[in-house]
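Student: please find the sequence and the predicted model below.
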Amino acid sequence: ELYDLEKDPREMNSVYDDPAYAEVREMMHKKFEEVRMKYGDSDANDKRFLDEYMEVYNKRNGK
């Protein structure tokens, strides 16, 4: 999701797919990847932590 807070301060209409905001969207994706790299985050880490969480959850709930 992406919002133009000047035009839509209540965040009611995402402009993510609006071609007029393509440059902003690309800039935000680039910044996101930079932050992920800085902190050592990755899709592999996301999966690993989710798998570990689900394993503990299932043990606690008898699954």
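Tutor: Good, I have the coordinates.
Student: use CA for all of it now, contacts and neighbours both
Tutor: Will do.
Student: pull out the buried positions in the helix or strand containing residue 35.
Tutor: Under the criterion of DSSP states H and E, residue 35 resides in helix 22-38. By 16 or more other C-alpha atoms under 10 Å, the buried positions in helix 22-38 come out as residue 25.
Student: let's bring in a second model and compare:
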Amino acid sequence: MSNTERPSFPPDPISEGAHARSLGRPKDACPYPAGTEERKSWLEGYDGAPADEAGVSPATNG
């Protein structure tokens, strides 16, 4: 029995954001409304870092 259909899973906004960046899409291409957890997750995927760490440079010692 051959079934080529893949199981359907709910969308993963983090993976979607990372995929969008890999395709060269702009950050404002996020399909989720402002203020939603999905948008926050999508942007985390796009940036490759959790929202509270995105765009933050590590501190230097010295």
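Tutor: Thanks, I have the structure now. Just so you know, these numbers come straight off a predicted model, no measurement behind them.
Student: once they're superposed, tell me the TM-score.
Tutor: Superposed pair, TM-score by TM-score structural alignment, normalised by the length of the second structure: 0.25. Supporting alignment: 32 aligned residues with a C-alpha RMSD of 3.7 Å.
Student: compute the inter-axis angle for the next helix or strand after the helix holding residue 35 of the first structure and helix 22-38.
Tutor: Toward the C-terminus, helix 22-38 of the first structure is succeeded by helix 43-60 as the next helix or strand (DSSP H and E). Orientation note: helix 43-60 of the first structure sits at an angle of 70 degrees relative to helix 22-38 (axes from the mean of the first three to the mean of the last three C-alpha atoms, to 10 degrees).
Student: who does helix 43-60 of the first structure touch, helix- and strand-wise?
Tutor: The helices and strands touching helix 43-60 of the first structure, judged by 3 or more C-alpha pairs under 8 Å, 6 or more residues apart in numbering; DSSP states H and E, number zero.
Student: what's it in contact with?
Tutor: Residues outside helix 43-60 of the first structure that contact it (C-alpha atoms under 8 Å, 6 or more residues apart in numbering): none are found.
Student: that concludes my questions; thank you for your assistance.
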